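Visitor: based on what follows, work out the 3D shape:
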Amino acid sequence: MWQARFVPLPALDLNLPHLADVVPSVLTAMGVAGFEARIPIRGDVAGACVLLVDGLGADLLDRHAADAPTLAALRGPTLQVGYPATTAAGLAAVGTGLRSGEHGLVGYSFRVPAAGMLNALRWREHPWGSDLRERAVPEQVQPQPTTFERAAAAGMAVSVCSPAEFAGSGLTRAVLRGADYRGVFALGDLAATVRNAVSAGEFCYAYHSELDALGHLYGPGSLPWRMQLRQVDRLVESVMEALPPGGLLAVVADHGMVSAEETVDLDADPALFDGVEAVAGEARARHVYTREGAVDDVLQAWRARIGSRAWVVARDEAIDAGWFGARVLDEVRDRIGDVVAAARDGAVLVRRTAEPMESAFVGHHGSLTAAEQTVPLLLAGL
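Guide: A predicted model of the protein is given here:
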């Protein structure tokens, strides 16, 4: 058995600029009423786009600046993405201006009372199952008003530029509602749609997913990943070339990424499931839901068997450390595992039987390391 040793519990600094602060700050700079400028952005913005490049961690950008000269030249402040450092939570932070304890999308997958285990990206039962848009109505799972709804109500023209396949998805309805959804198919129409929106004086949110996909498949920093980073750099350059006077492009990311260095197959250790009803989340950020009265036993078993390869804590410990933000709503609390396991260093807590596809990934994210938590804020224009 792996020998456990004491590892200090990390606490997130809630005063650092956060991914959730970006859209409210840009809308404030555009003169939209009802928002707070949490990040200094010069005012008089006539049209703006927040472009989220999935998986573009600040550390990765710095290490591969030669492949992305346009992005590197814009390098400025960094943002913290909060826990978990994963796409569903990151897109919700952008779409609501809130952290995960308030928007409630607390993982790649998590338990929703009366609906079961929800895969928030696919809005399906996890790890296998049917569409949950009727049992877990997106607008009820995430009922907070989105930044797009609020901006549209204040009179701003708001659009979302994202892959056409995501139009009407559960995640889109939960965190991106309120905007005119403009589905795209490739980098070319993504760039063209963003250019048109900014030139028309709109606020646009745009999303690019392929850098993250190649990071998962080949590893962050791999040759395929670097070649995709070059395409992202050209995308940003293409948008910048067409920015009108007063136009703003803000490039951000939802998380960084690490390569798997040590693999723990949870499904291969039955002792980890004694007293456990379900395990959700992902390989770097696990939610463990226990049977009644079994929390302490499960906590001790996971600590003993996982050891220093993860921070393994009870729900209240994670909340008190600020992992889910300063405020955790009552209805969100039950979505967080009774036990939370956040992987350290390069460890991954996979489930080869229950999650074969995700378990085969080379690159992962979700936890509390700087490589996962820190993303760039790149501002161009004005």
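
Visitor: CA atoms for contacts and neighbours, from now on please.
Guide: Fine.

Visitor: which helix in this structure runs the most residues?
Guide: helix 223-241 (DSSP state H).

Visitor: residues in contact with the following helix or strand past it?
Guide: Elements were assigned by DSSP states H and E; along the chain past helix 223-241, the next helix or strand is strand 247-252. With Cα atoms under 8 Å, 6 or more residues apart in numbering as the test, strand 247-252 has contacts from 19, 45-53, 56, 198-199, 201, 239-240, 243, 375-382.

Visitor: how many other residues sit next to residue 235?
Guide: By the measure other Cα atoms under 10 Å, the count of residues near residue 235 is 18.

Visitor: equivalent analysis for the one 5 residues further on, please.
Guide: Around residue 240 there are 18 other residues, counting by other Cα under 10 Å.

Visitor: cool, and residue 277?
Guide: 11.

Visitor: you'd agree it is up against residue 289?
Guide: Yes. Between residue 277 and residue 289 there is a contact at 5.6 Å, judged by Cα atoms under 8 Å.

Visitor: one step back: out of the contacts of strand 247-252, which are inside helices?
Guide: 198-199, 239-240.

Visitor: among these, which two are most distant?
Guide: Using Cα to Cα, these span at most 11.4 Å, a distance reached by 199 and 240.

Visitor: what helices or strands is the longest helix of the chain leaning on?
Guide: helix 69-73, helix 187-199, helix 210-218 (3 or more Cα pairs under 8 Å, 6 or more residues apart in numbering; DSSP states H and E).

Visitor: before we go on, could you also do this sequence so I can check it against the first one:
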Amino acid sequence: MIRPLPAAPSYGATDLAGVLPSAAASLGVKGFRGALPQARGAVVVLVDGLGAELLRARSGHAPFMRTLMIDAASATAGFPSTTATSMGTFGTGLPPGSHGLLGYQVVDPATDLLFNELSWENGPDPRRWQREPTVFERVAPAGIETTMVANDYFNGSGLTTAALRGAGFATAATLAQRVDIVLARVARQPRSLTYLYWGNLDRTGHEFGCGSWEWVDELEAVDAELQRLSARLPRGVSLTITADHGMIDIPESNKTDIAFDPELAAGVRHTGGEMRSLQLYCEPGATDDVLAAWTARLGEQGWVLPMADAVSKGLFGPVQPHIAPRLGDVLVAMDGPYGYWDSRVMTITVGELIGQHGSLTSAEMAVPVLHRPAD
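Guide: Reported below is the predicted structural model:
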């Protein structure tokens, strides 16, 4: 028998949704609430792919972050546990059902075409797609300088515009260089909100697996730079470290390409989502048959349910009326180390990745929220 569906995320103040709002509240910005101590400035670091369970298991390789874990509460990124959705939650402080970034690949109801919310290639106007104000936009009237330090191709991208618009932008290739940028910015203007993104840990996990020595090496390098950042921050500036999702390794033998599986492909008009969390957009009248076929095939490998049930159970938080048409008809979420993908709409490179995420397991959903108060 399949395990009961995990509890829905709370999208509360202590979760990923509360990280930027809590930092803004600590700076005294009206309209935000949080439990963080008061600070003159705040630096928030998001390490892509740094799941809480992975960090806990490898904490011996992250001595600095381990010291911060002692007082850290459990936190969740939200669902689906994927970067595009989590960036929406992180940037707006809202659940996916409100900001509308619902997965790796989703259907635009205006065109009935899939687009990738990470690359945003051929996607809709990001300001129309995600119409809610971001935390950075809400902080600006308070006169607090905001900066995002990330990869150069993020500047003005569809996802950045949708989820993180409103902040100034700076870029550098290495994590050490990005830390130097942050230190220079906060030294010049301590009363500021600065966001640093680092994606190499996620990339390493995808390519080599999150159980690999390469992943551990990258974790050690990240921890060392974050310790340097913490040690050199000016007095009065706090540091918060979080992540957008965790990760799980999937053996090649446990991956199924539904493009070559007529039984699973039958009745499916579009395959949205990703390998660990699929949203199936069904042909008219085919939803029940699709549900039956996928339920019979997956067995104990995961959860299969009508999207209406997923919404009623609160997996996406409250779903706004203009967001609901973006969701598929059937949700498929993996439990064990399995993955299903569709090479007709997903690249071979994505299908070959070892580390995967997106589903409801705690290995993918749980993220650290580590805080070092201002001195």
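
Visitor: work out the TM-score between the chains.
Guide: Laid over one another, the chains give 0.94 as their TM-score (TM-score structural alignment, normalised by the length of structure 2), with 365 aligned residues with a Cα RMSD of 1.4 Å.

Visitor: thinking again about what came up before, of the helices and strands packed on helix 223-241 of structure 1, which approaches residue 113 of structure 1 most closely?
Guide: helix 210-218 (30.0 Å).

Visitor: circling back: among the ones in helices among the contacts of strand 247-252 of structure 1, who's most crowded?
Guide: residue 198 (23 neighbours).

Visitor: find me the equivalent region of stretch 238-256 of structure 1 in structure 2.
Guide: Matched against structure 2 by TM-score structural alignment, stretch 238-256 of structure 1 falls on residues 228-246.

Visitor: please point out which parts of that stretch sit buried.
Guide: 228-230, 233-234, 237-246 (16 or more other Cα atoms under 10 Å).

Visitor: go ahead and list the helix or strand containing the most centrally placed residue in structure 2.
Guide: What sits nearest the mean C-alpha location of structure 2, by Cα atoms, centre = their mean, is residue 86, with 2.8 Å. Using DSSP H and E, residue 86 of structure 2 sits within helix 83-92.

Visitor: once aligned to structure 1, how far is that helix on average?
Guide: After superposition onto structure 1, helix 83-92 of structure 2 sits on average 0.8 Å from its aligned residues (mean Cα distance after the TM-score superposition for structure 1).

Visitor: which part of structure 1 matches that helix?
Guide: Using TM-score structural alignment, helix 83-92 of structure 2 pairs with 87-96 in structure 1.

Visitor: cool, stretch 46-63 of structure 2 as well?
Guide: Under the criterion TM-score structural alignment, stretch 46-63 of structure 2 matches residues 52-69.

Visitor: how long is that stretch end to end?
Guide: 18 Å (Cα to Cα, to the nearest Å).

Visitor: rewinding a little: so the residue nearest to the centre of structure 2 is in contact with residue 245, correct?
Guide: Yes. In this structure, residue 86 of structure 2 is within contact of residue 245 by Cα under 8 Å, at 7.5 Å.

Visitor: okay, and the common contacts of the two?
Guide: residue 77.

Visitor: run through the residues that contact the closest residue to residue 189 of structure 2 other than its chain neighbours.
Guide: Excluding the flanking residues, the one nearest residue 189 of structure 2 by Cα to Cα, 6 or more residues apart in numbering is residue 145, at 7.6 Å. Residues in contact with residue 145 of structure 2 (Cα under 8 Å, 6+ apart) are 167, 189, 191-193.
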